[in-house]
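K.L.:
Provided below for reference: sequence and predicted model.
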Amino acid sequence: MTAPLINGYEVVIGFETHAQLATASKIFSRTSTAFGAEPNTQASAVCLALPGTLPVMNKKAVECAIQLGLALGSHVAPRSIFARKNYFYPDLPKGYQISQFEIPVVQGGEVSFYLGDEKKTVRLVRAHLEEDAGKSVHDLFPNESGIDLNRAGTPLLEIVTEPDMRSSLEAVAYAKELHKIVTWIGICDGNMQEGSFRCDANVSVRKPGQPLGTRREIKNLNSFRNMQQAIDYEIRWQIEQLEDGYAIEQATVLFNPDTGETRAMRTKEDAADYRYFPDPDLPPLVIAPEWIEQVKAAMPELPRAMAERFVQQYGLPEYDATTLTQSQAMAAYFEEAAQACGQPKLASNWVMGEISRRLNNEEIGMDAVKVSSAQLAALIGRISDNTISNNAAKQVFEALWVGEGSEVDAVIAAKGLKQMNDTGALEAIIAEVVAANAANVEQYRAGKDKAFNALVGQVMKASKGKANPAQVNALLKAKLDG
């Protein structure tokens, strides 16, 4: 499906994402990468490039790059080169950033995801290793700024896409899928507020069939909500500029979440402006095939493959399978419950429904879920064998969640929720209800379905909610039709 035009313009979006790698130390030194330390307490001589210091490659960072390449179906280069990217900024102590340019470690690949029912695929250009810069702090003193170099030298993978996205919804869906992948394989913690997963969106517009328009790069989008708002605003702004007869100037822009607007920060540089040249202190990065195979053997099952397995193995709809594989913790919880109760669709419904609702309301993750997969399986088992109704099951779930009990059967007994399945007892109640509601009986026999529902309600009330609804329907219908 082609993305709709906006005022006759086609939107073109590409992404550059900086994923901070989950290493204990920096990319070229043993300095800690722990978040939240006092400013400038984690900046070593190597981070500052003081005379006589030399960078030494962090093996764990390279393994992270290999993992990403395998996860995205990319080519992992057997030999890649580090370069110096030269620019001058207060938080860049060396005056250059060690990165990769001509030969990156990860080349090509793709990220596939669903936007509604439609499968989308975004092609990747590359993912390269590089070091992070420091951070400028502007709120320490009035009219003054400070420089915190704790982040300087932190290992990053910059993941660059082709300009394949055609709407803000598609861009956000891509970013969410990439975020899921890097956290799933454990190479990044994905914390956007702490800067571990930072997205830059390159946005341009053009008339259909025309060459690509001039792009503007929205820097450091730190939430999916801000991402969509920023891209939508930038699209509107660019179209208005072009419609008013102005040209778009290539620039780096920032998004202000308070105003919902983007503003230009500086004109955008091209690669030539950075004067890349091979870093003389770092030899080529050589990755042997055996190393790739070792990393591959230790990789977890990937989310897309797991979703496909859930469809095949458990007969789940594609939507359920995709939702359940949003995180490893959720997927594992579902699978444990499904295998224990033998009712995968019911387990899926509960995880996507009641479990997810509770987690969202309390703003907690699957690691803090208050009903275990074993408890959920036992609860589903009691629904399946007609021990309790669906309404009673919600009461049991509530009790388990708030800690009023730990055993499903004990909670059912304590609250008197066991469903009435005795045919004789139910027929007696139905006979009393029919005798006492002659008007509803007459209306039902005249073809009014609402009268039947009213009679069912009376039976459920008389049984204090313990009657099996399906059994009540069958017995009542037989009584009335007989």
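P.N.:
Okay, I see it.
K.L.:
Please make it C-alpha for all contacts and neighbour counts, starting now.
P.N.:
Fine.
K.L.:
Hmm, residue 132 and residue 151 touching each other?
P.N.:
Yes. Here residue 151 reaches residue 132: they are 6.3 Å apart, a contact under Cα atoms under 8 Å.
K.L.:
Which neighbouring elements make contact with the lengthiest strand in the chain?
P.N.:
When the chain is parsed with DSSP state E, its longest strand is strand 118-131. Other elements packing on strand 118-131 under the criterion 3 or more Cα pairs under 8 Å, 6 or more residues apart in numbering; DSSP states H and E are helix 59-71, strand 96-99, strand 106-107, strand 110-115, strand 155-161.
K.L.:
Please enumerate the helices of the stretch 301-450 of the chain.
P.N.:
Using DSSP state H, counting those that start in this stretch, the helices found in the stretch 301-450 of the chain span residues 303-314, 318-324, 328-341, 344-350, 356-362, 373-384, 390-402, 408-415, 423-436, 438-445, 449-462.
K.L.:
export those helices to CSV and tack on distance to residue 280 and mean neighbour count?
P.N.:
Shown next, in CSV, are the helices of the stretch 301-450 of the chain (distance: least, Cα to Cα, whole Å; neighbours: other Cα atoms under 10 Å):
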stretch, distance to residue 280, mean neighbour count
helix 303-314, 40, 17
helix 318-324, 46, 18
helix 328-341, 42, 20
helix 344-350, 55, 20
helix 356-362, 51, 13
helix 373-384, 55, 21
helix 390-402, 60, 18
helix 408-415, 66, 16
helix 423-436, 86, 16
helix 438-445, 90, 15
helix 449-462, 82, 17
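K.L.:
Pull out the buried residues from the longest strand of the chain.
P.N.:
Applying a neighbour-count criterion of 16 or more other Cα atoms under 10 Å, the buried positions in strand 118-131 are 120, 122, 123, 124, 125, 126, 127, 128, 129, 130, 131.
K.L.:
quick check, distance from the helix or strand just after that strand to the centre of its chain.
P.N.:
Sequence-wise, the next helix or strand downstream of strand 118-131 (DSSP states H and E) is strand 135-141. Distance of strand 135-141 from its chain centroid, counting by Cα atoms, centre = their mean, to the nearest Å, is 31 Å.
K.L.:
One more to weigh against that first structure:
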Amino acid sequence: MAKQYETVIGLEVHVELATKTKIFCGCSTEFGGAPNTHICPVCTGMPGSLPVLNKQVVEYAMAIGLALNCEITRLFKFDRKNYFYPDNPQNYQISQLYLPIARNGCIVIESGSGKKKVRIHEMHMEEDAGKLIHDEWDDTSLVDYNRSGVPLVEIVSEPDMRSADEVISYLEKLRMIIQYLGASDCKLQEGSMRADVNLSVRETGADKLGTRTEMKNLNSFKAIARAIEGERTRQIELLEAGKQVVQETRRWDDNKEHSYAMRSKEDAQDYRYFPEPDLVPIVISDEWIAGIKAKQPELRTEKLERYQKEFDIPQYDAEIITESKKMADIFEAAAAVCGKPKKVSNWLMVETLRLLKENNMEPEDIRFSPENLAKLVNLTEAGTINSSVAKEVFGKIFEENIDPEVYVEENGLKTVNDEGALKAVIDKVIEANPKSAEDYKNGKEKAIGFLVGQTMKAMKGKADPGLIHELLRGSLD
């Protein structure tokens, strides 16, 4: 009988915090600047420059720690992690090993295998390194230090996950909590959320953990799922062939769907950690923690509960809308303006999700304002525009955030409700389509649908189909 194997997975998740400036200096953290324009002597490791801790980094870290049910460390300090990479200008990284900001947390995830508690071993603050850009044409490597010194938290889970499905559920829950806190945008494609996967396999039922590998270079949930499956298969094949799994760091190539070894896995002693001499230890008071707790926003669980009581929308809609803080904010603001939460929910659930999917966008990429969505709802509900025109106008709102009232006026899209003008058009349509008119009179109900369509076409879509239907019946009967 073939051996059965169990996959054991723990994650190290790096999250860039949403501060305006870096962790130890006043340089901008904005993404996408020209290379080496957001730098200074501190974040490029110049001799004699001294770090100064950004208070907002600590407050974001505390907020995340509390939301992840962690214990906040009352006296924390920073440590120096020594290593040489070309994108690490000081040849060390200021991080936390001995007294991290938060420890012993957990979150509950839901996946195909049901609900599960994933424990969080610890979370620490640290500075990011720069970025290497490899130019294959010139066969050179260039370094951009803009990212050097950008504040990170690293959230280290216990090895509690057993499948790619559970890993994705954990990451989605983590991302949602941090986005709700406003502590990071967690955009994987921009690197503001990055996950390293620690994975090992063991025979089902075994107590002892197998030898783990760490996989890097994972910048999408799909890549993470493929990497887990690829590494699981690779390790099982090694064990089946009587070989040993080597503890190492591996780089995942998503195009080739293959990982390759980068370096043997270092242990803490390899980094020669020692207390950071240029930063003092920080004491966190009860008052400081109470202040952070008081500022914690309403998270998804509470929002879902409130939506059921406050807004008359289906539970399914509420669950989809609250999955994204951006979507939930738009929903609440638009509903407050127009007073029609169910109609706002319909636009978000149908047209918004359709356009996001078509454009390969995330809800966080939505650019339209709640006010413009509310105006569209009001125009439609008042009968100023019909549903097909409303869809056209929403397409423009989604693309360019146009003011729908101005757009409808400038493009002459208001519904024509003048019965006299409509009757004149209807008479022409009946005259041009005598067979359909005759079919209707002979009891073929479907024929009137064709005539409604022809009238709408003649009106260039700017009429109320219900009113046309009514007037057509009057004329034909």
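P.N.:
Arrived safely. These numbers come from a predicted model, not from an experiment.
K.L.:
if we can go back for a sec, format the helices and strands packed on strand 118-131 of the first structure as TSV; extra columns: distance to residue 204 of the first structure.
P.N.:
TSV is the format used below for those (distance: least, Cα to Cα, whole Å):
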stretch	distance to residue 204 of the first structure
helix 59-71	28
strand 96-99	26
strand 106-107	24
strand 110-115	21
strand 155-161	14
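K.L.:
so which of the ones you listed gets nearest residue 229 of the first structure?
P.N.:
Closest to residue 229 of the first structure of these is strand 110-115 (Cα to Cα; 17.8 Å).
K.L.:
what does that closest one contact?
P.N.:
Outside strand 110-115 of the first structure, the residues that touch it by Cα atoms under 8 Å, 6 or more residues apart in numbering are 72-74, 119-124, 169-170, 173-174, 177-178.
K.L.:
Mind checking what secondary structure the counterpart of residue 235 of the second structure in the first structure has?
P.N.:
Taking TM-score structural alignment, residue 235 of the second structure has residue 238 as its aligned residue in the first structure. The three-state label given to residue 238 of the first structure by DSSP: H, G, I helix; E, B strand; the rest coil is helix.
K.L.:
residues near residue 238 of the first structure, how many?
P.N.:
Residue crowding around residue 238 of the first structure was assessed by other Cα atoms under 10 Å; the count is 23.
K.L.:
Test my guess that it contacts residue 249.
P.N.:
No. Counting by Cα under 8 Å, residue 249 is not a contact partner of residue 238 of the first structure; they are 9.9 Å apart.
K.L.:
I'd like the distance between residue 114 of the second structure and residue 245 of the second structure.
P.N.:
Distance of residue 114 of the second structure to residue 245 of the second structure, computed by Cα to Cα, to the nearest Å: 31 Å.
K.L.:
What are the contacting residues of stretch 350-362 of the first structure?
P.N.:
By Cα under 8 Å, 6+ apart, stretch 350-362 of the first structure touches 320, 323, 324, 334, 365, 366, 369.
K.L.:
burial measure for the fifth one, as a count.
P.N.:
Residue 365 of the first structure has 14 neighbouring residues, counting by other Cα under 10 Å.
K.L.:
Kindly report the same for the one 3 residues further on.
P.N.:
For residue 368 of the first structure, the tally of surrounding residues (other Cα under 10 Å) stands at 10.
K.L.:
Which position in the second structure pairs with residue 285 of the first structure?
P.N.:
Match for residue 285 of the first structure (TM-score structural alignment): residue 282.
K.L.:
ok, back up a step: dump the residue contacts of the match of residue 235 of the second structure.
P.N.:
By Cα under 8 Å, 6+ apart, the contact list for residue 238 of the first structure reads 204, 205, 248.
K.L.:
Considering those, which is situated nearest to residue 84 of the first structure?
P.N.:
For the contacts of residue 238 of the first structure, the nearest to residue 84 of the first structure is residue 204 (28.6 Å; Cα to Cα).
K.L.:
how about the nearest residue to that closest one once chain neighbours are set aside, what does it touch?
P.N.:
Spatially, and ignoring its direct neighbours in sequence, residue 204 of the first structure is nearest to residue 215 (4.5 Å; Cα to Cα, 6 or more residues apart in numbering). For residue 215 of the first structure, the contact set (Cα under 8 Å, 6+ apart) comprises 202, 203, 204, 205, 248, 249, 250, 251.
K.L.:
re earlier: could I get the buried residues of strand 118-131 of the first structure as TSV with distance to residue 53 of the first structure?
P.N.:
Below are the buried residues of strand 118-131 of the first structure laid out as TSV (distance: Cα to Cα, whole Å):
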residue	distance to residue 53 of the first structure
120	46
122	41
123	39
124	35
125	33
126	30
127	27
128	23
129	20
130	18
131	16
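K.L.:
how about these, which pair is most distant?
P.N.:
Farthest pair in the buried residues of strand 118-131 of the first structure (Cα to Cα) is 120 and 131. Separation: 31.1 Å.
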